[in-house]
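In: starting from these lines, generate the structure:
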Amino acid sequence: MHSAVEVIRAKRDGLRLSDEQIDWVIDAYTRGDVADEQMSALAMAVLLRGMTREETARWTAAMVASGETLALGGVGRPTVDKHSTGGVGDKITLPLTPLVAACGAAVPQLSGRGLGHTGGTLDKLESIPGWRANLSADEIRDRLRDVGGVVCAATEGLAPADRKLYALRDVTGTVESVPLIASSIMSKKIAEGVESLVLDVKCGSGAFMKDLDQARELATALVGIGDANGLRISALITDMSAPLGRAAGNALEVAESVEVLRGGGPPDVVELTVALAREMLDRAGVSDVDPAEVLADGRAYDVWCRMISAQGGDPEAELPQAAHVETVTAPASGALTRLDAYAVGLAAWRLGAGRARKEDSVDHAAGVLCLVKPGERVTEGQPLLELRTDRPDTLAGAREALAGAYDISGADVEPTPLILDKVTADR
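Out: The predicted structure is shown next:
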């Protein structure tokens, strides 16, 4: 018979937890037999002592086993998903899901809401009139069979242990533990029941992982867990030092995603969408279609319209428009050499695009438009950024967040590559 104190002591002393200890403590915590203060102590021990790849994989499997899994075997297509670790202007799920569906795979994109400076996919889509985030497991399967793609909230029964532990980590200073981050992400993805998964691990000022070594550590942990749990999995490490695309904010990002699906949009959004689509199709074993062609010829946009309509939304409806718009102008002429992603995300959050607490509402029209991106030239007095909000009292805070967020130089600069590295199970 195991006890919480025994498991805490073992990890405190740097020992490897046995499979039985991990299974017991996750199950007992989910049932309420292990108290929050005991799990807090164990989470801190994991943060300080770490876990092996095998421990982390077993911890993840135990969290999956704490609830239900989606059975997706009957949807008639290979199933594949994408997960991003979050960033500023990261609307890639919106064009990517219908694109991969249009190429012949099924994409069950169970997404979340934003907190702090990173946006949430569900918040973005809820700026579309009538669109519904909450679907039952049967509705998810129906949408995958009929449309090929679905973006929705996770059902309550998926990985309940993660839901409890995530809330605990947030208030106990244990968020930064790579094994706990990796197992949190992967438990929900494995519980989805997909066969393949591609990860977009962000790296830079606007990401959780600030440098390439940190990002590689997380990507390696995530891929290791997925591989140990039978997923065909890989990870791209991508740059998040500057915002992705030109829009940061819910309705603004939906509008930009629609531009991409109609064959236009910012080159970096198009590049990453196509790169992730190729990787997803490769993992899913779909090799006879070029996602770049499917994006350019409108087939992905057709699936987008069907996908939005299938969840009660009107893809033709006008999106919310901000009542107040203020422009930030360039203080000098030259090339924009830096536009800090975190600062732009913080400004968008202060304008109302994000939330400080999970229960807060968001202003769907609020956000920041980046009229100039790093590498582009600007003249003194030219509009650089556009601040949008329904609450004019938020503009001063947004301006403050952007102070020192950009540099302009007389010399041209080479833009940073968007895709920095790739991690697979054999690396």
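In: use CA for all of it now, contacts and neighbours both
Out: Noted.
In: let me see the contact set for the closest residue to G354 other than its chain neighbours.
Out: Distance criterion C-alpha to C-alpha, 6 or more residues apart in numbering; nearest residue to G354, sequence neighbours excluded, is V362 at 5.6 Å. Residues near V362 by C-alpha atoms under 8 Å, 6 or more residues apart in numbering: D123, G352, A353, G354, R355.
In: tally of neighbours for the nearest residue to T52 once chain neighbours are set aside?
Out: Among residues not flanking T52 along the chain, R16 sits closest, at 7.4 Å (C-alpha to C-alpha, 6+ apart). Here the count is done by other C-alpha atoms under 10 Å, and R16 has 16 residues near it.
In: you'd agree R16 is in a strand?
Out: No - secondary structure of R16 (DSSP: H, G, I helix; E, B strand; the rest coil): coil, not part of a strand.
In: before we compare anything, build this one as well:
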Amino acid sequence: MLVVPLIERKRDGRALTPEEWSALVAAYTDGRVPDYQMSALLMAVLLRGLERQELAALTDAMLASGQRLSFDSWPTPRVDKHSTGGVGDKVSLVLAPLVAACGVAVPMMSGRGLGHTGGTLDKLEAIPGFRTGLSLAEAKAQVLKLGCAMIGQTPEIAPADRRIYALRDVTGTVEAIPLIAASIMSKKLAEGLNALVLDVKRGSGAFLPRLEQSLELARTMIALGEDRGCPTVALLTAMDRPLGRACGNALETEEAIVALRGEGPEDLLEVTYALGAEMLLAAGIEKTSKRARQRLANALASGLAAEKFEQVIEAQGGNPKVVEDPSVLPQAKEVEVYAAPRTGVVAKVEPKTIGRAVVAMGGGRRKVEDEVDPTVGFVITVKPGDKVLAGEPIASVFARDPGGMKLGFEALQQAIVVGDKLTEKPLPLISHRVTTHGVEELKR
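Out: Model prediction:
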């Protein structure tokens, strides 16, 4: 096909037809369009944007490039959650089994670490033996049996997205909101969902830090979901500090297990409850947020959520004993305590610095083929606004060697700022609820 005229039209701010997008995506997926031409088109999209009809056509073409999960007439409601990514964001590990324990099926497809943000798959694979690479048939069978599967993107799901995403990563087009939305929704719409809940991060540790960017992304994904018969709602949550205390794969998995017992950090539990309530409401399991939150709390307190996680772990080849005994997780070779450098108030805990340090210490990837060390990372026990004394322990560093320990201490010195007072008010943990009807400011 002739691609240059399409690139020129998009460069000049004019729309391509749905038929052109469909043909272009199909041709790129099977290798008939070279990377350099698709790169030029992606940059044009970044600079010029997409009209709603174009975005719909691109998403549909990416979705149509692969297979879709189908549950036919199975009556159990199916709802998933997607996060745009953050530091310390282990919510999915708590949320999926918790919501499944409340009677909603959760066919959760997740990703690996990206940039400074951690990935759900890497956290799950910190559990000895846990297999995230299920086929679609295996995932469907497990959802039908247990009500939950936690898998990675399979080769069968949106292969066009896999190719386009890899190209975006090396062409400076990751931040294009239409491309982010199409990438996320082409995968989520392949899961056979009745509804979708989005956790859109904002703040310095998010990929799109500004409020207006987060709102635009939320609205864009909601429109894509609603137009395809998948009711979609988004919560905007804070990523101007790490979520919870643990940052690093095995450490976050352990914290998630603690949270499944109802004992986790308050901010982690609050975000989990808020997203879980939206999932129960979307599924029609409960009619009010208050009743939904109570059902979630009961599932934690009764042990049903922890039991569901055990079942999922065992079904996917992992060691289920980890839920009762987190010491089954791999342990760091070196652990040292980091103390407050002075008496004062914690003014900042910068998540991006922490996330990048985890990667540098071996807990993330700089290249796709890199091995991840699940043991390294941080446990940070202070939040902005906390008062501390000089010499008081405020964090721990988990490293595999002295070099990693040095990197960890240097990162904490940069990320945790202790001053005389709080200089900038932290973002509300959950600031906005976005639906097809509009934006509601929450400030909680």
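In: got a TM-score for the pair?
Out: Once superposed, chain against chain, the TM-score is 0.96 (TM-score structural alignment, normalised by the length of the first structure); 426 aligned residues with a C-alpha RMSD of 1.6 Å.
In: aligned to the residue nearest to G354 of the first structure, what sits in the second structure?
Out: Using TM-score structural alignment, the equivalent of V362 of the first structure in the second structure is V372.
In: where's that match relative to G403 of the second structure, distance?
Out: Noted for V372 of the second structure: a distance of 16 Å to G403 of the second structure, by C-alpha to C-alpha, to the nearest Å.
In: stretch 18-29 of the second structure vs the first structure, mean deviation?
Out: Mean deviation of stretch 18-29 of the second structure relative to the first structure after superposition (mean C-alpha distance after the TM-score superposition for the first structure): 1.0 Å.
In: circling back: need the contacts of V362 of the first structure in TSV (columns: distance to T327 of the first structure).
Out: Converted to TSV, the contacts of V362 of the first structure look like this (distance: C-alpha to C-alpha, whole Å):
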residue	distance to T327 of the first structure
D123	25
G352	17
A353	17
G354	20
R355	23
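In: let me know the closest of these to A215 of the first structure.
Out: Among the contacts of V362 of the first structure, G354 lies closest to A215 of the first structure (C-alpha to C-alpha), at 24.2 Å.
In: so K422 of the first structure sits in a strand?
Out: Yes - assessed by three-state DSSP, K422 of the first structure belongs to a strand.
In: and stretch 100-108 of the second structure, how far apart are its ends?
Out: Span of stretch 100-108 of the second structure from end to end, C-alpha to C-alpha: 11 Å.
In: which residues of the first structure does it align to?
Out: By TM-score structural alignment, stretch 100-108 of the second structure lines up with residues 101-109 in the first structure.
In: hmm, who's touching the matching stretch?
Out: By C-alpha under 8 Å, 6+ apart, the residues outside stretch 101-109 of the first structure that reach it are 75, 77-82, 93, 97, 100, 140, 144-145, 147-152, 192, 194, 281, 284, 286, 289-291, 294, 299-300, 303.
In: for R278 of the first structure, which non-adjacent residue is closest in space?
Out: Nearest residue to R278 of the first structure, sequence neighbours excluded (C-alpha to C-alpha, 6+ apart): P291, at 6.6 Å.
In: need the counterpart of that neighbour in the second structure.
Out: So, by TM-score structural alignment, P291 of the first structure is matched to L296.
In: these two touch, right, its match and P97?
Out: No - under the criterion of C-alpha atoms under 8 Å, L296 of the second structure is not in contact with P97, lying 10.6 Å apart.
In: now do the contacts for R350 of the first structure.
Out: Contacts for R350 of the first structure (C-alpha under 8 Å, 6+ apart) come out as T394, L395, G397, A398.
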